[in-house]
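# sequence? don't have it. structure:
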């Protein structure tokens, strides 16, 4: 992005016309970013609470950081660093913002959280199958003849890709819900939620029965084919239709289109793997591309993400003398309510009171009388309202950082457009200052943002000065992932395996409830900017017409959703965009939201979140 500045304020942001992928186009999420940077609710004053449950009052940086450092020092002296839990995710995805704090947590020997809230089941599935989380790059999309968005809504959540596939002859969306992408697709396949593995078995059955596999590719580049083929041949057509709800004729049509239009790209969304069988489903879809010999083909194959960031580790793990004990970030509510050994929580780059599943349990834990909570954020978020100390943070318009994408391979430095707003400080500054107050004198805590970036880049072939001037492509633009036939798996090949379709327990409630993302509801970042949400400012619940009649729910009326974890009130939108037995609401919102009902159990791989493996009961608002 390019920022226009006048009198120390960002007045406008636009897309960079020289960026090879975005080409001057800016997505709705960042359009009007200047209003967020200079939002009237931006925190410019530090806040502290003199007693749990008391009111927040203004403080200065010295008082606030002295309070944090003092409490941390006391806890470490009594129980060790294991009683202090840092809780974060990617924030604005800057390497300095997200990784520099690790130095302090390693020095303090604190436990850590993983990245389970987002995409780890899918990543683990790709690692097991091909050894890297890599796939087709955007510069090759002009070669694609059929594009299949599987559990993904790119028109809303990946608009730059949507523009690049405009001329792809055939666009297919596989999604239980009629998203905007599904509405515009040439073919929409609507399996029941969580049955995608069975749908893949059906597609594989058609491919094997018609001998549409690439035998030479299978022989040279895979292991496990015979066991997989045996499992595929055992599946019956009736079984596939019964479990998925997809007519067999549609399955045959998709298999034929995929066979006849090469290269074909299977683009897997992270929403697919936010299920109890998420890893199973991602692995199954990816194996379709292997059977047809398309992994390593420009414009074809499979894309889950391009996470292969070969930067130096700047976390300084050698500072640690113990651990770390790892906590699953989706189970935060459980830890805070069941583990009284945790005495402090430091939250940055995250808003778990809004984004974490089992919301009511999370909030109960945050309110614990003996828990010292610190939040470093730009706004008084849902989580910050539980804090004992609130520290004002900078936006990425105010700090230098190194930015990478999990889609394209361009790297660049984010140059600050303006100085930090009054009272705001970056993650690096706060962490360095806390280290100083805790008596940690290692030189790494005195590095500037530039120092840290240069250290991350050393030996990678990326030049700091070049990156300051604009985006730099890390890889060869003419190559594509796996085109050399090298797979860093134990066998050195694609490791195929048989799989089943794991059912999701309904917990005694009749409706499957999924909470996908849309244009400005991909996180909680814009929770206090309702004007960015358009029609989605209203917390709609999409419900099938027959289901609405059965439950006595009127279009536009209030709806109560509940299960054993909690309840939430939404507004009914009676629609055939959903299928019978399925209800859908876009997320994430501030305040009471659908996460009051979402489960905090882990998926089949990597303990990933399972937001979409959720069952609820519904009724009109007056239901008791």
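Thanks, I have it. Predicted model, so just to flag it, every value in this text is computed and none were measured.

# please count neighbours and contacts with C-alpha atoms only from this point.
Will do.

# how about residue 547, nearest residue that isn't a chain neighbour?
Among residues not flanking residue 547 along the chain, residue 580 sits closest, at 6.6 Å (Cα to Cα, 6 or more residues apart in numbering).

# tell me if the one you found really is in a strand.
No: counting by DSSP: H, G, I helix; E, B strand; the rest coil, residue 580 falls outside a strand, being coil.

# OK, contacts around it?
If you count contacts by Cα atoms under 8 Å, 6 or more residues apart in numbering, residue 580 has them with 543-544, 546-547.

# mark which of those are part of strands, please.
Members of the contacts of residue 580 lying in strands (criterion: DSSP state E): residue 543.

# A further structure is provided below for comparison with the first:
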């Protein structure tokens, strides 16, 4: 399938597109199982990026060697445990992990946890023992696809293209494009997804749709008892989903092969692990796992069946959402933009101002404004890499199809230079490592050997403490940008049925901060909710930097917002 003219999209999304360079143009690879000749908007935008071509020290252009020498000198002056290695998701190629081998030997503090999927991943692992998606073919073979908290047409356009003729059910507080294409849309209240999962379990049992074998051989009965601990009408009141719609839900799926595509929105809360686990337990209860058709897909562990080529032993790690940059004499930031993407922006900026910041990446972003040294990384078209997908089992392969930009170096070249500078042990050979990831054949590791159902659940519900003048905060993806990359949209979106006018300038306040926004109306948003698109430059002035209860994961939606006219 792959030849030396293929290019893997490194962006942080489900599809993991693969392109080819043909007659001087980059086009979607028609031979790739999911890309199918068409590049998505984000990949097209990436091809237009202006990549860094100069190194900087204190905002002054310098030669690449001078920047590397200054960085090396600084490291030799410091206690390693007073330095932080902070890696983002700006490039998801596996070969991007080389720098962590150097920083592990040097002795820097690393991060643990996630700004993205961590709580949900842990919830899946606690039920199944691993977070591995079924093969894509089982999704394609299913009759009905339940899109739960996932903006499927935008975040997975290639996967959607392969499944667009299916019957869809959507669970989401927002009437997303996929919701409008669905046979049924359950417009749920925020942070009540676990309650909906329990309600669906009750109905499944009444409809005799439980997996009989699991019910006999596992703790499924305890999960059912948890679901039966409340009246049906109480679920309707809290979730905002009518019981007649639940009846319709089962009319649609009964006798059909069913898939669930689960998004990350459901787990952006303090109890995100158990919220996700409740949904996966419902999926197991009706027997979706280990079938030839259907299953539940999340952000799967794409490297599960691979050897850990970049595994390191690190003396100290800190929770990624809770990182306090001010505590470190030096912070090395690789392929990340925490000034926009990390929670509690004010705290992030204050911390960066108090540390010596080294930025290593391909493009200039908001975080670069606080960097003492900027080292350009070679762009994705100029280096070999392998992109494993967390949406399906197909990988994409990159070869160097153009010369790297001047004054830049790849992650491997950077790590090799620094390791030699410090006299560290040799790095794993690049070509051998690349070949291993590029050539290893797919092994289906998705079989669930034993499912452990959720038995206890305690969630602090927003609806018990929310005041009338407060709003639920939701984050969404949009077509023209990917998180903090590409085209900006810094508006605050709200249902027109509110006490404001479109175009009003408002101050949004949470217990963690405040920011000003211009309002835009959107009838697709559920009342009492506000929506900010991921990458909104002011959004994280409002968000909670503390970790969830189990997984060191960010909980961006664990806040209530008040709006006042500016």
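Received, thanks. Predicted model, so just to flag it, every value in this text is computed and none were measured.

# so after superposing, what's the score?
The TM-score (TM-score structural alignment, normalised by the length of the second structure) is 0.91; 546 aligned residues with a Cα RMSD of 2.2 Å.

# what lines up with residue 395 of the second structure in the first structure?
Under the alignment (TM-score structural alignment), residue 395 of the second structure pairs with residue 411 of the first structure.

# wait, that match sits on residue 468?
No: with contact defined as Cα atoms under 8 Å, residue 411 of the first structure does not count as touching residue 468 (10.0 Å).

# which of the contacts of residue 580 of the first structure sit farthest apart?
With Cα to Cα as the measure, no two of the contacts of residue 580 of the first structure lie farther apart than 543 and 546, at 8.6 Å.

# which of the two has more neighbours?
residue 543 (28 against 16; other Cα atoms under 10 Å).

# so who does the more buried one touch?
So residue 543 of the first structure contacts 572-576, 578, 580, 582-584 (Cα under 8 Å, 6+ apart).

# that one maps to what in the second structure?
Per TM-score structural alignment, residue 543 of the first structure is aligned with residue 494.

# what's the separation between its match and residue 534 of the second structure?
15 Å (Cα to Cα, to the nearest Å).

# now the match of residue 395 of the second structure: which helix or strand?
Assigned by DSSP states H and E, residue 411 of the first structure belongs to strand 410-414.

# residue 199 of the first structure too?
Going by DSSP H and E, residue 199 of the first structure is part of helix 196-209.

# find me the equivalent region of that helix in the second structure.
Counting by TM-score structural alignment, helix 196-209 of the first structure corresponds to 193-206 in the second structure.

# now the helix holding residue 199 of the first structure on the second structure. Mean distance?
Mean deviation of helix 196-209 of the first structure relative to the second structure after superposition (mean Cα distance after the TM-score superposition for the first structure): 1.3 Å.

# output the contacting helices and strands for that helix.
Identification of packing neighbours for helix 196-209 of the first structure by 3 or more Cα pairs under 8 Å, 6 or more residues apart in numbering; DSSP states H and E yields helix 225-234, helix 237-244, helix 248-260, helix 278-291.

# what angle do it and helix 248-260 make?
Interaxial angle of helix 196-209 of the first structure relative to helix 248-260 (axes from the mean of the first three to the mean of the last three Cα atoms, to 10 degrees): 60 degrees.

# report the buried residues of helix 196-209 of the first structure.
For helix 196-209 of the first structure, the neighbour count (16 or more other Cα atoms under 10 Å) marks 196-207 as buried.

# which one of those residues is nearest to residue 125 of the first structure?
Nearest member of the buried residues of helix 196-209 of the first structure to residue 125 of the first structure, counting by Cα to Cα, is residue 197, at 13.1 Å.

# state the distance from that closest one to residue 303 of the first structure.
Distance from residue 197 of the first structure to residue 303 of the first structure, by Cα to Cα: 17 Å.

# which of the three states applies to the residue nearest the centre of the second structure?
Closest residue to the average C-alpha location of the second structure: residue 116 at 3.8 Å, with Cα atoms, centre = their mean. When classified by three-state DSSP, residue 116 of the second structure comes out as coil.

# over to residue 10 of the first structure?
strand.

# that one reaches residue 417, doesn't it?
Yes: with contact defined as Cα under 8 Å, residue 10 of the first structure counts as touching residue 417 (7.3 Å).

# returning to that earlier point: which residues does the aligned partner of the residue nearest to the centre of the second structure in the first structure contact?
Using TM-score structural alignment, the equivalent of residue 116 of the second structure in the first structure is residue 118. Residue 118 of the first structure makes contacts with 270, 274, 608-609, as judged by Cα under 8 Å, 6+ apart.

# which of those residues sits closest to residue 167 of the first structure?
residue 270 (24.4 Å).

# look up the closest residue to that closest one, ignoring the ones flanking it.
residue 119 (5.7 Å).

# what's the distance between the one you found and residue 271 of the first structure?
For residue 119 of the first structure relative to residue 271 of the first structure (Cα to Cα), the value is 8 Å.

# same thing with residue 549 of the first structure?
Counting by Cα to Cα - residue 549 of the first structure and residue 271 of the first structure are separated by 29 Å.

# for those two, indicate the residue with more neighbours.
residue 271 (24 against 13).

# translate that one into the numbering of the second structure.
In the second structure, residue 271 of the first structure lands on residue 265 (TM-score structural alignment).

# and if you look at residue 511 of the first structure?
Match for residue 511 of the first structure (TM-score structural alignment): residue 471.

# what about its match, distance to residue 460 of the second structure?
From residue 471 of the second structure to residue 460 of the second structure the distance is 16 Å (Cα to Cα).
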